[in-house]
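A.B. asks: What follows is a predicted protein model with its sequence.
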Amino acid sequence: MNYEETIDYLYTRHPAFQRIGAGAYKPGLGTAHALDMAFGCPHAKYPTIHIAGTNGKGSTAHTLAAILQSAGYRTGLYTSPHLFDFRERIRVNGQMIPRETVVDFVARYRDLNLDVDPSFFELTMTMAFDWFAAMHVDVAVIETGLGGRLDSTNIITPCLSVITNISKDHTAFLGDTLVEIAAEKAGIIKPGVPVVIGEAEGDVRQVFVDKAAAVGAPITFAQPVEAVMHDDYIEYPSTPYGRLHGELTGIYQVRNTATILAALDCLTTQFDRVDNSAVADGMAHVVEKTGLMGRWMKVGDSPRVICDTGHNEGGWQYISRQLRSAGGRHHLIIGFVNDKDVSAILDSVATIPDTEIYMTRPSVERGMPVSRLARLAAEHGITGKTFPSLQLALNAAKSAVKGDETILIAGSNFLISDLNTDKIMKTKGVLFDLDGVLIDSEGEYSKFWAETGRKYGVPDPDFAANIKGATLTKILTYFRAEDRDAVVQEIHDFEKQMRYPLFPGVEDFLKELKRFGIPAAVVTSSDDVKMSYLFAAHPEFKDYFSAFVTGSQVKKSKPDPEGYLTGARAIGVAPENCFVFEDSIQGLQAGLSSGAAVIGLATTNPVEKVSPLCHKVIRSFEDFTVDEMLSVQRCDK
C-alpha cells in the first residue's frame, strides 16, 4: 500500500473516535498491551511524561516538549487529534513521522497477523511508541486520548504524570460528575511516580490527594503565576526561570503555564540540562518547535481571524471570559459534533455581549447539523445566521467586519480542521460572463449576427460562431468600413428591444453569493450602451455585482484573459482565487489563461466541447450551490 492507501486502511479498518465517535471507544488496556508486546515493548526504552486533563493537556504537552528540545533532548511527542495531517500526532523534535514510516509500520502490523482487533487510537499509539524507540529519543511526552484509567496510553510507567484540570466532557464514558471524571483521570497516577495537578478544588482535589496517597505518589499542586497579557504574547515577569515570554496566547494559557512550571520543578533533577535559557526558548517558540496549532491562534489579518479548539464547558468558560474582557464587537463562528452536549457551552456563548453569531457544521461524519445547532442556540436565547460550511460562514463574517473587529472560529477540533488555510483563508471572488451564462440570449445573438452577416456580405460562413465572446470593436472588423455605422445602429436597436431573461437558478445563486459575502463581477464583451439596457431590465444587478468590465474597458477580446484579469483586480481578489463562469469556447480559454478555476456552462456548446476547457461543467444554476462552487479545484488543463 502507498501512504494514501495506508491512511485509508487505518480509518476504514479500525474504528476512529475522530470520525465516528462513541462507536470507536474501546476502554481497557488488554489490546494496547498485546500490541506493545508484539512490537517489543518500545515504550519501555525511553523515559515518558504522561499528560491527562479535560483542557490544556495539548498546550501543556507541546510546551514541555518545546522546552526539552531547547535543552538539547531528542523529544518524542504524541498527541491527538490531528487537525490537517494524520502525522501531526507523532513527532520527534517537532518533525512529523515520515510517510514511509507510517506505511512500513502498518505493513509490519499486518504481517504479524495478530489475534487482536485494535482501534485506530491503539494502533497509532503503538506506531508512535515504535518510532520513538527507532529514533532513540531521550524522552517522550505522551498525551492521553480520552480519560486516563482505561486510556490505551496508560500502559506506560512515566517519570512524571500531569493532570491539567477537570471539566465536563465525554460524560457518556467518564461519568456525569466532576468527581467521577477526576477519578478516571487519576487513573494515570502510578505508584511512586510524581504527579502534578494543574487545577483542582474541593472534592475533585481530594480525589487526587486520595489516589496519590493510596499508591505512594508524591503530589504537587500548581501555584498561580503572575502574567501580563499582550495582544500577541503573554509576559510572565517573575518565575523561578526568570522573566518569560509566552508565545501561546489566550487567558487559559496562564493556568497552563502554572502547570508547566510545576512540572518542570519535578523534571529538572532527571533532565538537568533544563535551565533558564531552555525554558525561555521553549516558551517563546512552542509553535515553531512542535507544530502546535489551534490554541487562540491568529490565522488572518485585515480582518483579524482567531481560531481556537475549545470544545467543552471548561474551555468555553475561558473563551467567553476573554471575549467579554476584550470589549468591542465580535464575530463568532461556531460548530460542534453531534454527540457533544453543548448546553453549557451555549450558556457561555449567551454571556458574550455585542457578538454576531455564525453557525455551521464541521465536515466530519459526526458534525452536528446546523439546523439542530440553531434550534439549541435559540433555546438559550441565541440568534444567528446559519451556513452549510465553514468557508461560507467565514466569507459572511469577513464581509460584515468593520474596523478592528475580530472573527473567532471555535467549538470543535473538527471545525478547526476544516480551516485549511491554503483554501479557506484566501478571499474568493466570482467572475461571470454575461450572455449564455447569466442571460439567456446567445440564441438571439447567433440569429441576429448570422442574418446581419449575410445582409452585409460577410464572407466567413462561420462568422456568427467565431465572434462569440468578441467585443463589438473586434466584430466590426469583419464588415466593410462603409457598413460599420449601420451595423452599430442595428445592434443597438436589437439590444434595446431585447428582454434579457435570466437563466433559471441565476438569481438564487447571486443572492447566495451576496449573503455569503463573496464579491462578484460581470466580465462581458458587451459595450456600455448594451449594459444600460441591461440595467433597465435588471436594476438589481448593481446590487449583486461589485464591478462590471465591458468591452470598452479592455483592448483585447477573449480568448485573451485581459477581461478576467481586469475583473479580478476590480473586486480585489487574486485571479487564482477566482471562479470564472463561461459558456463560449473563447471565453473558457480566457478563463483558463487568467489562472482562475473555470466552471463551464453547457448552454451554448455541448458538454463534450466544454469539458476539456474547464474544471467543472454544469448545465444550469438550478441545482448548483455556492458550497459546490468552492469545492471546485483549480488545476492545469
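C.D. replies: Happy to help now that I have it. Numbers count the residues shown, from 1 in each chain.
A.B. asks: make it CA atoms for all contacts and neighbour counts henceforth
C.D. replies: Will do.
A.B. asks: I'd guessed residue 87 sits against residue 97; true?
C.D. replies: Yes - counting by C-alpha atoms under 8 Å, residue 97 is a contact partner of residue 87 at 5.7 Å.
A.B. asks: so what's residue 391 up against?
C.D. replies: For residue 391, the contacting residues are 419, 424, by C-alpha atoms under 8 Å, 6 or more residues apart in numbering.
A.B. asks: switch the cut-off to 7 Å
C.D. replies: Residues in contact with residue 391 (C-alpha atoms under 7 Å, 6 or more residues apart in numbering) are residue 424.
A.B. asks: List the buried residues in the host helix or strand of it.
C.D. replies: Secondary structure from DSSP states H and E places residue 391 in helix 390-400. Neighbour counts over helix 390-400 (16 or more other C-alpha atoms under 10 Å) mark 390-398 as buried.
A.B. asks: Ok, stretch 89-101 next?
C.D. replies: Residues of stretch 89-101 classed as buried by neighbour count (16+ other C-alpha under 10 Å): 89-94, 96-97.
A.B. asks: same check, this time on stretch 404-423
C.D. replies: For stretch 404-423, a neighbour-count test (16+ other C-alpha under 10 Å) marks 405-419 as buried.
A.B. asks: Kindly report the same for stretch 67-74.
C.D. replies: In stretch 67-74, counting by 16+ other C-alpha under 10 Å, buried: 67-71, 73-74.
A.B. asks: hang on, the earlier thing: widest-spaced pair of the buried residues of stretch 404-423?
C.D. replies: Based on C-alpha to C-alpha, the longest span within the buried residues of stretch 404-423 runs between 405 and 414 and measures 24.6 Å.
A.B. asks: quick one: contacts for the residue most central in space within the chain?
C.D. replies: What sits nearest the mean C-alpha location of the chain, by C-alpha atoms, centre = their mean, is residue 419, with 1.1 Å. Applying C-alpha under 7 Å, 6+ apart, we find residue 419 in contact with no residue.
A.B. asks: Can I take it that it is in a strand?
C.D. replies: No - counting by DSSP: H, G, I helix; E, B strand; the rest coil, residue 419 is located in no strand; its state is coil.
A.B. asks: and the comparison structure, right after this:
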Amino acid sequence: MTDTGPEPTPRELYDAVLASSRPRHWDEEFELDRVRRLMAVLGDPQRGLPVVHVGGTAGKGSTARMIADMLRAGGYRVGLATKPHLRSLTERFLVDGRPIDPRELLQRARHLAGLVDGIGPTWFESVSALALRYFADSAVDVAVVEVGMGGTTDATNVVEPLVSVITNVGDDHVEHLGGSLLTVARHKAGIIRPGVPVVSGVTGPGVAEVVRERAAAVAAPLVELGRDLIAEIESATADGTRWRLSGPGGDRSGLWLRARGAHQVRNAALAVTAVDALAARGLPVAEPVWRAALAAVTVPGRLETLRRSPEVVVDGAHCPPKLEALAQALDELYPGRRRIGVLALAPGRDGRRSLGLVAGRFDAVVATRYRAHTEFGAISGRPTPEIARVLDGLRPGLPVHEEPDPWAAYRLALSLAGPDDLVCVTGSFNLVAEVRNRLTAD
C-alpha cells in the first residue's frame, strides 16, 4: 500500500486523519455504536484479532509497551497502539517495534476519509480504527492496545481481548466520566469481558470493589495487585530498579527494570502477569526471555534522561496520579539534588492540586506554555502568569520565571542549573514533545 512519494510531515498526517474525522469535544458523550459503524466500513478488523487491552488512569502506555516487548522477545509478531505520540502519529502504529511508514499511513487515512460519510467519527476514533485495520493487515499474532479515555464507551472497546489489564483508577477526567472516582472505576472496568482474564492494579477502597464486582458478574478470572500479586523493590538507583514479584506465577526475585520509579515496578508486575496469562491462550514466553526483554524496556517521555551535567529528565506527567508518581520518583532517585522544573499545564486542570504535588520538589521553576494539535484540535497550555500565581500561593518565595516559549524556557532552566543539578521538564506531554524533539534532533 506504500507509495514512493515524498514523506509527509507530522502535521500533514494529523490533517489527513482530521479529514476523516473531527476534533473531540470535552463534554460530548462517547458512542460505541458510531465506532462499530466505523469499524464496519473498514471490514471489522477487530474481529478475530488477538488483543491485550490495557486501561486505567495512569501507566497504561508503559504497561502496554512492557507487554509488547516481552511478547516480541518471545518470537511473536506484535502490534502496539499507545498514546500520545511525541514526534509523529506513526508512533501509534507499531508492528514489531517499528512505526508504520508515514506514506502508508497517509494513504490509509485518505482511504478512510472516503468511507465515513454519515458516521462522524472523532479523531481518536479514526486513529483507533486505522490502527486495528493496520494490525489485521500486518497479520500480527497479537496486538497490545491502550484505552483512550474511560473504558466502557472508549473507541478501543470493540476489540476481542485475550487478556484485559486495568492499571489503576485515579481522578483524571472525572468530570467526563461521571463525576466521582466510583463512576470512573465503572468506566475503567467496562473493558472486562465475559470469561476473559483480567489483571488489576486497582487497590483503592471502593474502586477495587467495583472491579471485583464487574469481574464476578461476567465470570472473568481476576488477579489483583496487593492481594494476589506482591511487588517489592529490592534496590533502586537512577539507573533502574531491582525487584521481586510473588504471585500465581511463583516467586520471581532478581528482576531488573530499566524504566525508573516505583510506579514502573507496579506497571511491570501487571505486565508480567498479563504475559503469564497469555500462555494459557497459546502465546507462551519463556521466563528467561521475558526477563531479559523487561530489563531492557525504555519508555520515551517517562522519567527519561536526555543529557548529563546538568542532568535533564523529561516526564509527561500531566494529571494528579502521574504527578504524584513523579514526585515520589524525584524523592527516591534524586535525594538532595538541587532541581529546576520546567512546567506547563493544561487549561482545564485543577492547577492548585496538580502543581501542589510537585511544587515542593523544585528549588526554582520556569513556567512555560505549549501549543499543539491533538485529538481535541489546536490547543494551548495555561498562560504562564496563571502558573506563576498558583505556585506563589503554594510556595511563597519559590523563584518562578516566566518564559512562554518552551525551548527558551528549557534554555533558561539550563542557565539556572549547575553541573550537579537536575532539570525536570514536566506537566504536559505536549511540552515534553517540544523539548524532547529539539534535543534529540540536535
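C.D. replies: Perfect, I can see it now. Values in this document were obtained by computation on a predicted structure and should not be read as measured data.
A.B. asks: What's the match for the residue nearest to the centre of the first structure in the second structure?
C.D. replies: In the second structure, residue 419 of the first structure lines up with residue 435, judged by TM-score structural alignment.
A.B. asks: Can you tell me how far its match is from residue 407 of the second structure?
C.D. replies: Residue 435 of the second structure is 6 Å from residue 407 of the second structure, where distance means C-alpha to C-alpha, to the nearest Å.
A.B. asks: for stretch 29-40 of the first structure, which positions count as buried?
C.D. replies: Counting neighbours by 16+ other C-alpha under 10 Å, stretch 29-40 of the first structure gives 29, 31-33, 35-36, 39 as buried.
A.B. asks: same question, stretch 78-88 of the first structure
C.D. replies: For stretch 78-88 of the first structure, the neighbour count (16+ other C-alpha under 10 Å) marks 78-83, 86-88 as buried.
A.B. asks: repeat for stretch 190-210 of the first structure
C.D. replies: By neighbour count, and taking 16+ other C-alpha under 10 Å as the criterion, the buried residues in stretch 190-210 of the first structure are 190, 193-200, 204-205, 207-209.
A.B. asks: go on, stretch 259-276 of the second structure?
C.D. replies: Residues of stretch 259-276 of the second structure classed as buried: 259-276 (neighbour count, 16+ other C-alpha under 10 Å).
A.B. asks: again with stretch 360-370 of the second structure
C.D. replies: Across stretch 360-370 of the second structure, burial judged by 16+ other C-alpha under 10 Å covers 361-362, 364-370.
A.B. asks: What lines up with residue 146 of the first structure in the second structure?
C.D. replies: For residue 146 of the first structure, the aligned position in the second structure is occupied by residue 149, per TM-score structural alignment.
A.B. asks: Please report how far its match lies from residue 113 of the second structure.
C.D. replies: The gap separating residue 149 of the second structure from residue 113 of the second structure is 24 Å, by C-alpha to C-alpha.
A.B. asks: Sort out for me which of the buried residues of stretch 360-370 of the second structure are in strands.
C.D. replies: Using DSSP state E, the subset of those located in strands is 364-367.
A.B. asks: Make a markdown table from those and add distance to residue 136 of the second structure to it.
C.D. replies: Output for those, formatted as a markdown table (distance: C-alpha to C-alpha, whole Å):
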| residue | distance to residue 136 of the second structure |
| --- | --- |
| 364 | 49 |
| 365 | 46 |
| 366 | 45 |
| 367 | 44 |
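A.B. asks: quick one, helices of the stretch 1-150 of the second structure?
C.D. replies: Here the stretch 1-150 of the second structure has its helices, by DSSP state H, counting those that start in this stretch, at 10-18, 32-41, 60-73, 102-113, 123-137.
A.B. asks: Let me see the ranges of the helices in the stretch 301-442 of the second structure.
C.D. replies: Listed in chain order, the helices found in the stretch 301-442 of the second structure under DSSP H, counting those that start in this stretch are 320-333, 351-356, 384-394, 406-416, 429-441.
A.B. asks: With the stretch 151-300 of the first structure instead?
C.D. replies: 171-174, 178-185, 202-215, 252-267, 276-284, 286-290.
A.B. asks: which stretch among those comes nearest residue 130 of the first structure?
C.D. replies: Ranking those by proximity to residue 130 of the first structure (C-alpha to C-alpha) places helix 286-290 first, at 19.3 Å.
A.B. asks: returning to what we had before: want to throw the helices of the stretch 1-150 of the second structure into a markdown table with distance to residue 236 of the second structure?
C.D. replies: As requested, the helices of the stretch 1-150 of the second structure are exported to a markdown table (distance: least, C-alpha to C-alpha, whole Å):
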| stretch | distance to residue 236 of the second structure |
| --- | --- |
| helix 10-18 | 37 |
| helix 32-41 | 43 |
| helix 60-73 | 18 |
| helix 102-113 | 39 |
| helix 123-137 | 36 |
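A.B. asks: Looking at the alignment, what corresponds to residue 191 of the first structure in the second structure?
C.D. replies: Aligned partner of residue 191 of the first structure by TM-score structural alignment: residue 194.
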